[in-house]
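A.B. asks: Next one to model:
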Amino acid sequence: MPVDTTLAQYSDYAFASGFAIYVLALVLSVVDFATASVRNTVAADPRTRAVVTVGASTQDIPGRIEDRGSTRSLGERAGRAAIAVTIVALALNVTAIVLRGLATDRWPLGNLYEYALFLCAATVACWLIAVRQYPIRKLTVFVLAPVVVLLFIAAAVMYNDAAPVVPALRSYWIAIHVTIIVTASGILTFASTASLLHVIAVKARHNTRGPLAWIAGRLPSAELLDRVAYRTTIIGFPLYTIGIICGAIWAEAAWGRFWGWDPKETVSFIAWVLYAAYLHARATNGWKDLRTSWINVAALTTTLFNMFAVNFVVSGLHSYAGLN
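C.D. replies: Reported below is the predicted structural model:
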């Protein structure tokens, strides 16, 4: 079936518009974070003690009734605007993906460019859900910064014209395996980012000066960051596991074997082991210190290596992302 060039062009327009709005949201989130006041007071209410900490605004506490007579600060207005603008950008991000699929009459995950768009959408969607559950609005900058960088790389390096997929991807499994994997990767990316910030927050307790201390002073509590990372990983890891299983089933149908230790398969398995080790350590030994967070950060590093190094450098059975 020929490609609908009009829809493909509209997809590119939606991507460009979404990228510009993501950048605007990032600027607003920087203002929110940079102007945040550093607080050391702890709420008397035991329910809020776990979430009111250095740099955490009491206006972000779920269930708190805001004083209608109070005037919001510049940072808070910017932070709330960043969330609203991010929702618009996400809608355009998803629109770009959908139009890409309609233009080519296929599932829009046929190359690395489309994978990057889907991964960014999954990460931002996970973030928007999490920010409604936890008082972590100040983390917006740490979510949007990598999203903007990845979208820039996608446009500059990964972009491919809308076209039919290669024969290896002409299967209904692409809609199952790849969608689950990329969704799980977006969730786990956010979880690992929270673990990295947990490391920064804990390290800053022993070093009250320097850039890390400045950042930590505006973050939510280390305990809250650790809890968010753990609960998010609990959701993302089962999806990641299902995605790997579906990939093995697809591999058996396409290549005659469930597992062949292809570079992408191998690195994906290493990431799976690291995420499993993180959850196992938390569940069995009750670790809540830097050791578990470093495991989650290592898993993120492995995932990024799988996306960039494996796709750009290594050749294998999965080298059909439009880069070789």
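A.B. asks: alpha carbons only for contacts and neighbour counts from here, please
C.D. replies: Noted.
A.B. asks: mind checking how far Arg39 is from Leu219?
C.D. replies: 10 Å (C-alpha to C-alpha, to the nearest Å).
A.B. asks: Next, the second sequence, to be compared with the first:
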Amino acid sequence: MSALSDQLVTFAILTYLVAMISHAVEFALGNARKVAVAAPARELVGAGVGGAGGSVDEPATPSVPERPDRSTGRAVLAGRIAAWLTVLGAALHLGAVVTRGIAAERMPWGNMYEFVLTVTWIGAAAWLVVLWKQPSLRRLGLFLTLVMVLLLAFAELKLYVQVVPLMPALQSYWFIIHVSTIIFSSGIFLLGVVPAAAYLMRAGWEQGRRSFPYTLARRLPAAAGLERLTFTLHAFAFPIFTFAVIAGAIWAEAAWGRAWGWDPKETWAFISWVVYAGYLHARATPSVKRSVATWIAVVGFLTVLMNLFGVNFFFTGLHSYAGV
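C.D. replies: Purely as a prediction, here's the structure:
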């Protein structure tokens, strides 16, 4: 089962990669150009006054219907292929998580490799739900699949460890409660940063900026819709993340005799909580520009990445038993 899980991860990465390429093709061709199809001009000859030397009316304006350029149809096809490939990639991804858990005979969250594997699947699954609800947002799949490829490849190359039994310190029912909610909220935050970054690019394009990466944004959905999606995802994930932090403190009290000790993981979790709370507060404050609030959300995800990777690579603490 462990070997099967490893193979499924590889196949999932390749599938996400092909989906990303298909989304890139959709971007390249999806300019919705129109081609004029000229109709033959017709002359309307009048019955002249008095017979000879009759006047000739002005030629009628030729009818010029428009049809979409074939590149637009190919772009739609590429986008649909990308969406279905993302579904396939998520299915392979889920298979990798499940078989890893079967091989370990526990929930597959015992180390950083398994944690990243599950967080990224939550992000992909949440994206498919959003895509099902709002198909017009499909072009965001380019950025989502890019994130999937990068994080999964990093997990395979740098975080991979063999299946091992769960550490004694983690053998508690709080393991499922705390880690599952952290994983779920982190996966939604992972998805949330995609429309946040897209909004910042699209808003810049709508304001007249024409330098890269704003030129990429001219084929993205409208900025207002991207901003609303960003807020919806973060407003949904934040209470779950808050519960996860509280559950972690309760577990720490039971395991270590204190609820809070400024361990690096605890500290960065608190920093992430403060930043995301700041984003939601800024988003609810009319005097704060939406772009400023969205930048706070992006910074929040950077703190999540720091807690996920930076703390484990550069610091040691009570959470170091999770391994990398």
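A.B. asks: between Arg39 and Leu219 of the first structure, which one's more packed in?
C.D. replies: Neighbours were counted for Arg39 of the first structure and for Leu219 using other C-alpha atoms under 10 Å; Leu219 has more, 26 against 14.
A.B. asks: Okay, helices next: where are they in the stretch 51-200 of the second structure?
C.D. replies: Listed in chain order, the helices of the stretch 51-200 of the second structure (DSSP state H, counting those that start in this stretch) span 70-104, 112-133, 141-154, 173-206.
A.B. asks: Let's have those in a markdown table, adding distance to Pro286 of the second structure and mean neighbour count.
C.D. replies: Compiled in a markdown table, those are given as follows (distance: least, C-alpha to C-alpha, whole Å; neighbours: other C-alpha atoms under 10 Å):
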| stretch | distance to Pro286 of the second structure | mean neighbour count |
| --- | --- | --- |
| helix 70-104 | 36 | 20 |
| helix 112-133 | 27 | 21 |
| helix 141-154 | 29 | 20 |
| helix 173-206 | 18 | 22 |
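A.B. asks: so can I have JSON lines of these showing distance to Ile296 of the second structure?
C.D. replies: Shown next, in JSON lines, are the helices of the stretch 51-200 of the second structure (distance: least, C-alpha to C-alpha, whole Å):
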{"stretch": "helix 70-104", "distance to Ile296 of the second structure": "29"}
{"stretch": "helix 112-133", "distance to Ile296 of the second structure": "20"}
{"stretch": "helix 141-154", "distance to Ile296 of the second structure": "19"}
{"stretch": "helix 173-206", "distance to Ile296 of the second structure": "10"}
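A.B. asks: Arg283 of the second structure: neighbouring residues, count only.
C.D. replies: 21.
A.B. asks: Find the nearest non-adjacent residue to it, please.
C.D. replies: Ala293 (5.6 Å; C-alpha to C-alpha, 6 or more residues apart in numbering).
A.B. asks: what's the answer for Leu216 of the second structure, then?
C.D. replies: In space, Leu216 of the second structure is closest to Met201, 7.8 Å off (C-alpha to C-alpha, 6+ apart).
A.B. asks: Asn160 is in contact with Tyr113 of the first structure, correct?
C.D. replies: Yes: Tyr113 of the first structure lies in contact with Asn160 (C-alpha atoms under 8 Å); the separation is 6.7 Å.
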